[in-house]
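>>> Build me a structure from this.
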Amino acid sequence: MREPTRVFVVDDDPEVRALLGRVLGKAGFVVAEAGSGAEAMAALAREEADVVLVDIRLPDASGLDILRWAREVELASEFIVLTGHADVETAVEAMRLGAYDFVAKPWRNAELIEIIGKAAEKKALRRENSALREVMTRRDGLPQIVGQTPEVRDVLAMIDRVAPSDSPVLIYGESGTGKELVARTIHLKSPRAGRPFVSVNCGALPDTLLETELFGHRRGAFSGAVQSRVGLFEAAHGGTLFLDEIGEMSPAMQVRLLRVLDSGEVRRVGEERTFHVDVRVIAATNKDLAREAAEGRFRWDLFYRVSTIIVPVPPLRRRREDIPLLVRHFTAPARGGRALRFSAEAMERLMQYDWPGNIRELRNLIERLQILHEGDEVQVSDLPPELTAPRAAPEPAESPLVTLQEMERRYVERVLRATGWNKAQAARVLAVDIKTLNKKIRDYGLTRPA
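Below is the predicted model:
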């Protein structure tokens, strides 16, 4: 749902302000007001409006002074100048200073409302263009989650359930399992699909850079800030912001992020005014954030704020049957690489390997073979040593017929392993409370691996 347009009225006549308040309020605008230039500039420095209606003559300043100030501080609001018939030349000067339009007193209400609507639309388009410029360098191809195993079907079913909502999502999984792919898929299946998807790796940047990446900065806020920059929260307005490796965020940045998530307002570095943002946050981590919080490295309040819904992503070794499908996907001609075939023995080695780097490691191997391998078919001898080393003999196959109690024990143990023994996550997946999960752990004698 689109936020109502915020209009700020600057006029020294209280009757004019009251009249405009009534007229614009009935038209669906949110109206604030000021009776002097100083009051107006102080208010706009705190919180930006979409459209500013400013009288050309004020007791302590002219409307032109406010326009010059707005240009100096790079205020993004659109300005409409209110002027008497004798002030047309001054109004033209206002247009040169960046005003959207001028309206002569007395005005016609319908005309004024139409002009305000167009000014607000222009402001929204400028904001969208700024967002798109920030997003363009971060765009990848359309996501495709490849796999047919029950583990992948569980992830896809969870995506379908959570995508329509605006609730925060925490994606949990080992490095290289495709957490960003899951986040993009959630975004593209959501009502926000037509808006930006913006991602940032919280562990790749020091605090000072991460702060300006997320929140933006004003020109001159620090050495080297030669121009103002839109932050990723603003760039993602109306869409989704993906915070990868959120568990690497410092305590100080966790506080700032929590404040934005609670208030829905962003303040650029070096500025006093705030910006309203409408963003869905999806975070990802390869850490047990509940344990990190218990040990004081992650804030509990931020953990609860970002983990309304937890989506566990399985490692590749838990979905070995998907490896042939992934290989065909990575060697497809549409991806621009050279077609490769794997002998039955080579494919068997791929399926036996544990893939500590998960899908990222598999994709890296395929790309390397496409470049370096001579011939069309890959043999076992062409694989790297880690894939050809002898494997320990597998455990004897279990009987396919077991009791219902034994099936439950195995499944509880499987969920605990998949979530890294995070009991809060495991309980959500099993749809039981923590007390019930602890009882099953005791009853089945399950123990956490060392």
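>>> can we go C-alpha only for contacts and neighbour counts from here?
Will do.
>>> The stretch 351-450 of the chain: helices as residue ranges?
Taking DSSP state H, counting those that start in this stretch, the helices of the stretch 351-450 of the chain run over residues 358-372, 385-388, 404-418, 423-430, 434-444.
>>> Quick one: residues in contact with the shortest one.
Defining contact as Cα atoms under 8 Å, 6 or more residues apart in numbering, one finds that helix 385-388 is touched by Arg349, Leu350, Tyr353, Val380, Ser381.
>>> how far out from the middle of the chain is that helix?
What separates the centre of helix 385-388 from the centre of its chain is 38 Å, taken as Cα atoms, centre = their mean, to the nearest Å.
>>> Could I get the buried residue list for it?
Residues Leu387, Thr388 are the ones in helix 385-388 that count as buried (16 or more other Cα atoms under 10 Å).
>>> just the first one next, same as before
The neighbour-count check on helix 358-372 (16+ other Cα under 10 Å) flags Asn358, Ile359, Leu362, Arg363, Ile366, Leu369, Gln370 as buried.
>>> what does the fourth one give?
Applying a neighbour-count criterion of 16+ other Cα under 10 Å, one finds Lys423, Ala424, Gln425, Ala426, Ala427, Val429 buried in helix 423-430.
>>> ok, the third one touching Val313?
No. The pair formed by Gln425 and Val313 falls short of the contact definition of Cα atoms under 8 Å, at 11.8 Å.
>>> any common contacting residues for the two?
By Cα under 8 Å, 6+ apart, no residue touches both Gln425 and Val313.
>>> Just want to check the distance between Gly337 and Gly375.
Separation of Gly337 from Gly375 (Cα to Cα, to the nearest Å) stands at 14 Å.
>>> Another sequence for comparison is provided below:
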Amino acid sequence: MDSNLILVADDEPSMRLNIVELLEDEGYSVLQASNGTEAIQMTLDHQPIVVLMDIKMAELSGIQALKTIKKNTERIPIIMFTAYGSSEKPIEAMKAGAFDYLEKPFEIDKFLSVVQSAVDQHNKLNSLSNESIQKIESDWPTIEDQIVGVSKKMREVLKLVGKIAPKDTTVLIQGESGTGKEVIADAIYRHSNRSNGPFIKVNCGALPDNLLESELFGHEEGAFTGASKKHLGRFELADNGTIFLDEVNALTLQTQVKLLRILQNFTFERVGGEKTLKTNARVIAATNKNLKQEVEKGNFREDLYYRLNILNVTLPPLRERLDDIEPLAKYFIKKYSAKKNTVISSEALNYLKSYHWPGNVRELENIIERATVMMQGDILEKKDLSISLKSDFSDIYKVHSEEGNIPMQKIIKSVEKDLILKGLHRTNWNKTKAAKLLGINRRLLYSKLDQYDIKENTD
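Below you'll find the model as predicted:
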């Protein structure tokens, strides 16, 4: 086996040649396959250290080829790529066992970095015993989902979900209200090894403090006034399954102690009970607060925070992933419109992309639902949208203000970065045109790009 051999599979000869030249310049030996069938055979015959394969190919798709290769050998990292963007593709690739997923056109540095990581993975696997290799391979991501999102930030979230879903480890999902934390929790559950078990959801912020402990841990008959019979708690009902604790920051300090005990020892007692019970429910928690700040304020236990924050998924606000507005809008139109042929105008889409979205995806869904009811005809127009950009800056203030303080510098930086991104998006990242649109010179624009670490793939 050539320790420097990489296989490139793509049915576009020009794209294949570009990749080959790039890899050969880096000192790799390269084999070429023009379809999925060839890719399978050449992989099995030559055992390359890495396979690079397009998802969309004639005769046999890259995903099908990937699955076949993985059935025969798990030791070869496979990087999938495509020019056909879809929120399902990275998850589908991860489900089939891909090492990573890239979109054409590639950023050369990013491309080479991913290839090097795959080579390192291959070398690591081949330096270990078979038992160790099986453990590593069992940790490779496997998930598939249909979450709406095409932006780079959401694709990174989807890939992370793919990695953590098969584990039993506790997960903390963080993000502003309306960013889709429950959707992510659903995805983790559906693609976990516990998907055949119960999935119990608790909105900790929606229950009064005097009922929350009883709801979570249950109570015995006569435990308090009105407890006429034994009540099984959510943790009992979630045994062998998953429990989702939304707004976990709303738990009282007393209830936090009991939750910490479950995460440490998997044991608890019902309210008014003496018998110690066990549960092996996997915990997924979500919060729209910064729990670290809540710890500093004394509102949340530090030990519980670290127990919850073993695996962390942070959802970006909608204003930071403007590329997702169009597919989300179309998804909600399809969901709510009574007419199958309803479309949205480009003017309406641009207007949506100019809004700051303090309510995030949930606000977008509400606006589209209302628009589909109020609109006339088959085209959703700007006039059908119940939002006003006049409220934009006050909404930014609401998002960033904390405890009555006015963090002026934070708000100014947020507004400035947001305006720069809007200017770049509107000019297709033509920096000269963007600077002119923003009313600043190019030198200042470049300075701001460095200051806010804005690159062309920034959403």
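>>> Give me the TM-score for this pair.
For this chain pair, the superposition-based TM-score is 0.55 by TM-score structural alignment, normalised by the length of structure 1; 273 aligned residues with a Cα RMSD of 3.3 Å.
>>> quick one: which of the buried residues of helix 358-372 of structure 1 is nearest Glu180 of structure 1?
Ile359 (12.2 Å; Cα to Cα).
>>> corresponding residue for the closest one in structure 2?
Using TM-score structural alignment, the partner of Ile359 of structure 1 in structure 2 is Val361.
>>> mind listing what that match touches?
Val361 of structure 2 neighbours (Cα under 8 Å, 6+ apart): Gly178, Thr179, Gly180, Leu318.
>>> CSV please, covering these and showing neighbour count, distance to Asp25 of structure 2 and secondary structure.
Formatted as CSV, the contacts of Val361 of structure 2 follow (neighbours: other Cα atoms under 10 Å; distance: Cα to Cα, whole Å; DSSP: H, G, I helix; E, B strand; the rest coil):
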residue, neighbour count, distance to Asp25 of structure 2, secondary structure
Gly178, 19, 47, coil
Thr179, 22, 43, coil
Gly180, 20, 43, coil
Leu318, 26, 40, helix
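>>> Kindly reformat those residues as a markdown table containing distance to Asp54 of structure 2.
What follows is these, written out as a markdown table (distance: Cα to Cα, whole Å):
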| residue | distance to Asp54 of structure 2 |
| --- | --- |
| Gly178 | 35 |
| Thr179 | 31 |
| Gly180 | 30 |
| Leu318 | 30 |
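>>> one step back: which one of the contacts of helix 385-388 of structure 1 is nearest Asp322 of structure 1?
Nearest member of the contacts of helix 385-388 of structure 1 to Asp322 of structure 1, counting by Cα to Cα, is Leu350, at 10.8 Å.
>>> counterpart of the closest one in structure 2?
Match for Leu350 of structure 1 (TM-score structural alignment): Leu352.
>>> just Glu234 of structure 1 next, same as before
Aligned partner of Glu234 of structure 1 by TM-score structural alignment: Glu236.
>>> picking that back up, quick one: closest of the helices of the stretch 351-450 of structure 1 to Ile115 of structure 1.
Closest approach to Ile115 of structure 1 among the helices of the stretch 351-450 of structure 1 is made by helix 423-430 (51.6 Å; Cα to Cα).
>>> Find me the equivalent region of that closest one in structure 2.
The counterpart of helix 423-430 of structure 1 in structure 2, using TM-score structural alignment, is absent.
>>> Same question for the helix or strand encompassing Ile411 of structure 2: list its buried residues.
Per DSSP states H and E: Ile411 of structure 2 is located in helix 408-426. Residues of helix 408-426 of structure 2 classed as buried by neighbour count (16+ other Cα under 10 Å): Ile411, Val415, Lys417, Asp418, Ile420, Leu421, Lys422, Gly423, Leu424, His425, Arg426.
>>> Now that we have the residues you listed, can you turn them into a markdown table and tack on distance to Arg307 of structure 2?
Below are the buried residues of helix 408-426 of structure 2 laid out as a markdown table (distance: Cα to Cα, whole Å):
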| residue | distance to Arg307 of structure 2 |
| --- | --- |
| Ile411 | 32 |
| Val415 | 35 |
| Lys417 | 34 |
| Asp418 | 35 |
| Ile420 | 39 |
| Leu421 | 37 |
| Lys422 | 39 |
| Gly423 | 42 |
| Leu424 | 41 |
| His425 | 40 |
| Arg426 | 44 |
